[in-house]
Each structure stands twice: as C-alpha cells, then as structure tokens.
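[1] Predicted model and sequence below, questions to follow.
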Amino acid sequence: MRTINKLIAAALLTIATCHPINAQQNMKNVLNQRQQNIVAIACFEAKGDLENLFGAIYTGLDEGLTVSEIKEVLSHLYAYTGFPRSLNGLGVLQQVLADRKAKGITDKEGKDADSLPEDFDALKEGTVVQTRLSGAPFNYTFAPATDYYLKAHLFGDIFARNNLTFPERELVTVSALSGMKGVALQLKSHVRGAKNMGLTDAEIHSIPEALMQKVGEAEAYRAKKAIAEVYGEEFKEGEPIESRVFPIGEPNTAYAKYFIGNSYLAALASGEGKLHVSNVTFEPRCRNNWHIHHKGGQILICVGGKGWYQEWGKQPQELNPGDVVDIPAEVKHWHGAAADSWFQHIAIGVPAEGASAEWLEPVTDAEYNKLK
C-alpha cells in the first residue's frame, strides 16, 4: 500500500507541475476569435465562475473586444441570469481593467450604443423584435406583467442598444443558457431565436465546440443536445461529466480496436524518467476489452462520471469520482463507462522492466447489459 501511495503522490505531483493541456486544440468551427471570446465570457458569467470569467475577459480584451462590448454582454445577461451574476460580472470587468491599467495596458473603450429617438416606443418595437425571434407572435397571457417586461424592456429597451447586433445578442444568450442547469426549454427556444435573428447554421453548430475548448464538456453537451433537437438531428444521450478538471484530449484511435464505443486520450505526463499518466474519457457504454498488464500493473484514479471495473471471476465494481483502483500485474480485467454516463479516469502505469499489455476478447453486450 505504501508503494501505491507513493506512485499516486508522484503522479499527482507530475500532473500538477506539467503544462495544462487545452482540449481540442485544433478546434474546427466557423466562429471567429471575437465570437469565441463572447461565448466564453457569457458562459462563465452564467455559471458564476468569476475566476475563469476574469481570464476570459482578459483574453477577450487582448484579442480585440472593446470595453463597451464586454459591458454590453454582461449587462444584456441580467435579463437571463439575474442582476446578481450580471453585477458580479461587471465587477470582474472592473478588476480586469484595473489590473491591466496597473500593467500599463490601455484598452479600447469602443462605441457605446446610440441614443434612442425621443419617440421610441419600447413596447411596439419590442413586440416586433420578439415576434422575429420567436418566429411568430407570442403573448404570455398567464402573466401579463411579465409579458410586458419581455416585450417593452428586454426586446424593446435592451435589444434596441446597437453596440451588439441581434445575432451577437443571441450568441450571448445561447452560450449563457448552455452554462445553466434546468433551462433546456429556454435554451432550445434561443437556438431557434439565434437562427431567426441571423446567426448562420454553421455558426450555431460551432457553439458547442467553442464551449468545449473554452469552458467545458457539460456546457458543450447542453448546447449540442439543444441544437440537435431543434434541427432534428441524431443525438446520443448520456450524462456529461459536469465538473471536468482534466482535458478530454483526442479520439483514442490508436487503441480503438480494443474498445467498444468511443474513447478519448489525453497524455498528462510521459517520457524518460516519468510515470506514464493519461486521462481516459469514455462515452456512455464505452468500455475496453478484457486485458492483462504484464509485469507492471496499473492504477486508476476516477475523476468524473460513473463507470465500472471488473476482474475475471469477480463481481463488477461501480466506480465514482474519488475511487482508486489498484490493478495488480497479471490480472485479467476491464473498465469503462456506465450505460447512462460519461466516465473519466486517470490511468497510471506502474513502472516495470519489460511491462506490456495483452488485449483479449471484448466485453459483450450480453455481459455489459447485466450491470446494474
């Protein structure tokens, strides 16, 4: 046990000191740099993740967003995420600007919204905007006061501010709602609204990838699911890993023939004199074949989702974040995700001269479907 603890401690130290790995570094989408930064700022504001919001605003300013545009993103969101998160976000923006000023960085203020004409009719104009966004007239007769606030204030006063375009405002809203639990209906409504307001199909379909790279898997999952449902596209169900700390990495193509389903691999530490440490991500129902580690065993540290581990001749063991599995050398076993959940574990190869892995038969659907 002492040896195992030393290996785990060494692995965690190696992970902590290595350079962070950016998941899906070669992101392929049509959103430009400016749009991607808007996605990140909006989503972190909605999550209340002020530390990462600080970094996202910093990057946005570095990459060309103006102070006015970021203010408008955060102000727009009070209608969707509430005043507390919006005001917190604006407070973070103030902190970023103070920090940058102290470093001698001068940021471009940008153009504020134009003043509205004296005869501006917020209710009339807002009704037109809401109808366009919804695709049809919408009247919330159950709560007439709320119906008025939506039309006159949100779609009237706020949408009339022209330092963000209508498509940009819907990009902000979809990104923010993707960062929130329990708002799937509103998220789908705004995916449709984004299309109606002028975001292209390609831009809308690029939002999940921007979220994956800049925010996280759970947020990307929510966006992808909503988009698929709105567009009538096939979508594979399965709960995301809600608090992903480690990167997903790239499709595990080199070992795909030894897996049923899709898996992803991110090397966290490797090379001469280092433990071989990787993060392995399994989609729902994905599992590797039965296999044996010869001479050197393996340690699994479960970090996200729900999974399974089984040794030959023994009962399956459910795995949850925080579980550690010490796999001795020469023991036949398999591991993978639960049927209804993504799963991540850190895999640490126990060093041994001449260590190797022997891949055996698949875990059949008949075997796997018995898991409860």
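    Yep, it's here.

[2] drop to CA atoms for contacts and neighbour counts, all remaining ones
    Noted.

[3] So which elements touch the host helix or strand of residue 203?
    Residue 203 is part of helix 201-214 when elements are defined by DSSP states H and E. Judged by 3 or more CA pairs under 8 Å, 6 or more residues apart in numbering; DSSP states H and E, helix 201-214 is in contact with helix 33-47, helix 184-196, helix 217-231.

[4] neighbours around the closest residue to residue 336 other than its chain neighbours, how many?
    Setting aside the residues directly before and after it, residue 336 is nearest to residue 287 in space (CA to CA, 6 or more residues apart in numbering), at 3.9 Å. Residue 287: 28 surrounding residues under other CA atoms under 10 Å.

[5] Next one for the comparison:
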Amino acid sequence: MNRAFMSTNRMAPGWPHSGFGVKHPILLAPMAGAGGVELAIAVARVGGLAALPCGMATPQQIEAEVARFRAAVDAPLNLNFFCHTLPDAPDDRGWRTLLAPYYAELAIKPGDPPPLRRPFSAEWADLVEHLRPELVSFHFGLPARDLLERVRAAGAFVIGNATSLAEGRWLAERGVDAVIAQGWEAGGHSGHFLTDAPEQIGLFALVRLLTETLPVPVIAAGGIMDGRGIAAALTLGASAVQLGTAFLGAPESLIAAPHRAALASARAERTVMTNLFSGRTARGIRNRLIDDLGAINPAAPPYPHASAALAPLRKAAEAQGRDDFTPLWAGQGAPLARAEPVTEIVERLAYEALKELSR
C-alpha cells in the first residue's frame, strides 16, 4: 500500500494529501462497545478516517456494518481486531464471591455470560479477504504470520499498536505499514503485548522514541482532545493522530446514558487504570465498583473472562440510570470532551490545529 497516506509537509497551510483520500490526518479510534457504524459514517463524511471495532462482534455483524458504511459514504475504512491469546475458562469463584453482594442488592441472578472477545482468526481473515477494507489495525500485537500475510494479500494497509519502543520495533520488524503510539494517557485498554503490564510511557515521549527509531509513519494516540494537542503531536513527528475520548460525547457514539453523564461530570477528572471490567488494564472514570474493590484486584479473572460475571450487574444498574458496574472508558483528557455532533468536533479540531501549525 502507498505509505503516502501519512506523508510529509505537515507544516503546510493545508493537510498533507492522503493516499486514501481523507481530508484530515484524524483517525477515529475503534472503541469496541462505544464506536459503531453511525460514528464511522459521520467521521468519514467530515473528512476523518473511519474505523469499525470487530473485537466484540461477529463476522456477520461486521459484514452488515461494512455494507451500511459503503452504502452511505465513499471513503476508506479501518477494521480493527484484537490479537490476544484467549485463555481457558478460569476458576472465578473468588471473583463471583466478591460480586455476590451486588447480585443480592439488585435482586438478580448471574444468567448466561455474553460472548467472549475473540482474537483474530482464520474466520476473520476470510472476512477481510471478502470485504477488502482499505486498512486493518491490530490491538495486543499481531496475528500469526500466515493470517497477517492473508491480510496483506487482500491489499490492506496494516497498522499495529505500540505502548513502548520495544513494541514499536517488534511491529516494524514484522512489516506493518504504520504504528500507533498509544500513550499512558489513552482511554480504554492498553495495547501492551510484550510485557504483562504497560510500561506507563507518556504519549509525547513515546512519539519521539518511535518517530526517531522506526522506518514507518507513527500515529499519536492518548490524551489528545483539541487542535493544540493535534498540532503538538504533529510537531513532534507524528504523521497523524487517533482520537477516541474526543468522540465519546457525540450523539453518534454508542455509550450508555450513565457513561455520558459521567463524562460530562467532574468525575471525568479522575481516570484510573483498572482490571476489574475485563481482566486487563484499561483506563476509565472511577465508579462504585472501582471504589469498592480497588482499581486493580487480583481476584478479577484474566482477560476477557472478568466481564462475564459483571454483564448482568451492568445491565441492571444501567436500567436504573446508574454506572456502578459500567466500564466508563475515557482518557486523561476526558474533561475536555464536548457533547457535539461529529461534524462540529472534527471541523473544530481541524481549524484549531491548522491555526496552531500556521504560527
């Protein structure tokens, strides 16, 4: 694929031309559970690069969403997949014991667990070959070599996610076309995969480490909420930015009403890394579960099994307008989020960034 997608000349009065035809170097973060086809369509229509999260969906659901996207807009699309190793079902009796008082309080029973987040597989490779998305991005590393080659052969521009210099090098050595620099500030799941825990590197340090070392474009992600943040990332060497939290307040996002309320409150100033909601570290706004059990609790089963026992609690609490058991994913820049339509968000970000870069 043409790496001119994120090319040079960032200080020009207009954005660099993209090999994929997007107007702005702004990528929509996939955000499984929060991002969907309506958000993707809205971002694409206003000149950003759209994405669909596939980690919590079935191939049939993604095929339907891609069809809706293609019918609505003529624009490139990024399909995002997880590459974790799915562990066997653990002994989660300790975890369920911790949650038992909440079940009693809400007068509910555990019920059937939701489908697990499935890693990239031959079935997903089949879908990529069928749908032929312009871009495919991976979280938690990369799939097996044969599966990755199938993605490349389908013509996709391949993007990996790094939380450290070592991960960036690892991805570049395996031939990715671009690397996302995911800083410690980022909301949602940390994409670390070479270590058991993220190295806690801030975005700007990580961007400089990667841009000075890697032979491929670097996309900055984590804590960027306005045009000044975009301009700063580009000035430090990033070829584009990926934003998630900045779009959470948009009416096109899928977050529940309690999540929107938390995002618009003073609580958004207190994001923490927690393993409670999935079994893997992810950044979100504090809520009752975190306050009660601590942000990191060893009783939480490994990713993605922790979410199974929480699902009925979340559903019952959200029906009452409460976020006690909802993963309120958001980055450290969450207090800067605005409840605006996507069109207004992207146009404002682009105007602010160009204003800063033109100085």
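    Here it is on my side, so go on. Values in this document were obtained by computation on a predicted structure and should not be read as measured data.

[6] Just give the TM-score of the two.
    Once superposed, the chains reach a TM-score of 0.29 (TM-score structural alignment, normalised by the length of the second structure), with 169 aligned residues with a CA RMSD of 6.4 Å.

[7] which residues in the first structure form helices?
    Here the first structure has its helices, by DSSP state H, at 2-17, 33-47, 50-62, 67-76, 78-81, 83-102, 122-134, 144-148, 166-178, 184-196, 201-214, 217-231, 365-368.

[8] any chance of the ones you listed in JSON lines, with distance to residue 348 of the first structure and mean neighbour count too?
    Formatted as JSON lines, the helices of the first structure follow (distance: least, CA to CA, whole Å; neighbours: other CA atoms under 10 Å):
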{"stretch": "helix 2-17", "distance to residue 348 of the first structure": "7", "mean neighbour count": "14"}
{"stretch": "helix 33-47", "distance to residue 348 of the first structure": "32", "mean neighbour count": "24"}
{"stretch": "helix 50-62", "distance to residue 348 of the first structure": "29", "mean neighbour count": "19"}
{"stretch": "helix 67-76", "distance to residue 348 of the first structure": "42", "mean neighbour count": "21"}
{"stretch": "helix 78-81", "distance to residue 348 of the first structure": "41", "mean neighbour count": "18"}
{"stretch": "helix 83-102", "distance to residue 348 of the first structure": "38", "mean neighbour count": "17"}
{"stretch": "helix 122-134", "distance to residue 348 of the first structure": "51", "mean neighbour count": "19"}
{"stretch": "helix 144-148", "distance to residue 348 of the first structure": "55", "mean neighbour count": "14"}
{"stretch": "helix 166-178", "distance to residue 348 of the first structure": "33", "mean neighbour count": "25"}
{"stretch": "helix 184-196", "distance to residue 348 of the first structure": "38", "mean neighbour count": "21"}
{"stretch": "helix 201-214", "distance to residue 348 of the first structure": "25", "mean neighbour count": "21"}
{"stretch": "helix 217-231", "distance to residue 348 of the first structure": "23", "mean neighbour count": "21"}
{"stretch": "helix 365-368", "distance to residue 348 of the first structure": "25", "mean neighbour count": "10"}
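
[9] Serialize those to CSV and add fields for distance to residue 268 of the first structure.
    Shown next, in CSV, are the helices of the first structure (distance: least, CA to CA, whole Å):
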stretch, distance to residue 268 of the first structure
helix 2-17, 6
helix 33-47, 24
helix 50-62, 22
helix 67-76, 34
helix 78-81, 35
helix 83-102, 31
helix 122-134, 44
helix 144-148, 50
helix 166-178, 28
helix 184-196, 34
helix 201-214, 17
helix 217-231, 18
helix 365-368, 29
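
[10] Out of those, the one nearest residue 349 of the first structure is which?
    Comparison of the helices of the first structure against residue 349 of the first structure by CA to CA identifies helix 2-17 as nearest, at 9.3 Å.

[11] Which elements pack onto that closest one?
    Other helices and strands packing on helix 2-17 of the first structure, by 3+ CA pairs under 8 Å, 6+ apart, are strand 263-269.

[12] let's see it at 10 Å
    Helix 2-17 of the first structure is packed against strand 263-269, strand 276-282, strand 298-305, strand 343-349, with contacts defined by 3 or more CA pairs under 10 Å, 6 or more residues apart in numbering; DSSP states H and E.

[13] Looking at these, spot the one closest to residue 133 of the first structure.
    Nearest to residue 133 of the first structure, of all those, is strand 298-305, at 36.3 Å by CA to CA.

[14] where do the strands sit along the stretch 101-250 of the second structure?
    Secondary structure of the stretch 101-250 of the second structure (DSSP state E, counting those that start in this stretch): strands at 135-139, 157-162, 178-182, 188-189, 218-221, 240-243.

[15] Redo the ones you listed as JSON lines? Include distance to residue 318 of the second structure and mean neighbour count.
    JSON lines is the format used below for those (distance: least, CA to CA, whole Å; neighbours: other CA under 10 Å):
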{"stretch": "strand 135-139", "distance to residue 318 of the second structure": "28", "mean neighbour count": "24"}
{"stretch": "strand 157-162", "distance to residue 318 of the second structure": "32", "mean neighbour count": "26"}
{"stretch": "strand 178-182", "distance to residue 318 of the second structure": "30", "mean neighbour count": "29"}
{"stretch": "strand 188-189", "distance to residue 318 of the second structure": "19", "mean neighbour count": "22"}
{"stretch": "strand 218-221", "distance to residue 318 of the second structure": "29", "mean neighbour count": "30"}
{"stretch": "strand 240-243", "distance to residue 318 of the second structure": "26", "mean neighbour count": "24"}
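
[16] Would you format the ones you listed as TSV with distance to residue 354 of the second structure included?
    As requested, these are exported to TSV (distance: least, CA to CA, whole Å):
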stretch	distance to residue 354 of the second structure
strand 135-139	26
strand 157-162	25
strand 178-182	22
strand 188-189	28
strand 218-221	17
strand 240-243	13
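
[17] who wins for proximity to residue 102 of the second structure among those?
    Comparing those against residue 102 of the second structure with CA to CA, the closest turns out to be strand 188-189 (24.1 Å).

[18] hang on, isn't residue 91 of the first structure packed against residue 57?
    No - counting by CA atoms under 10 Å, residue 57 is not a contact partner of residue 91 of the first structure; they are 11.5 Å apart.

[19] Mutual contacts of those two, please.
    Common contact partners of residue 91 of the first structure and residue 57 (CA atoms under 10 Å, 6 or more residues apart in numbering): residue 97.

[20] That's all I had, so thanks and see you.
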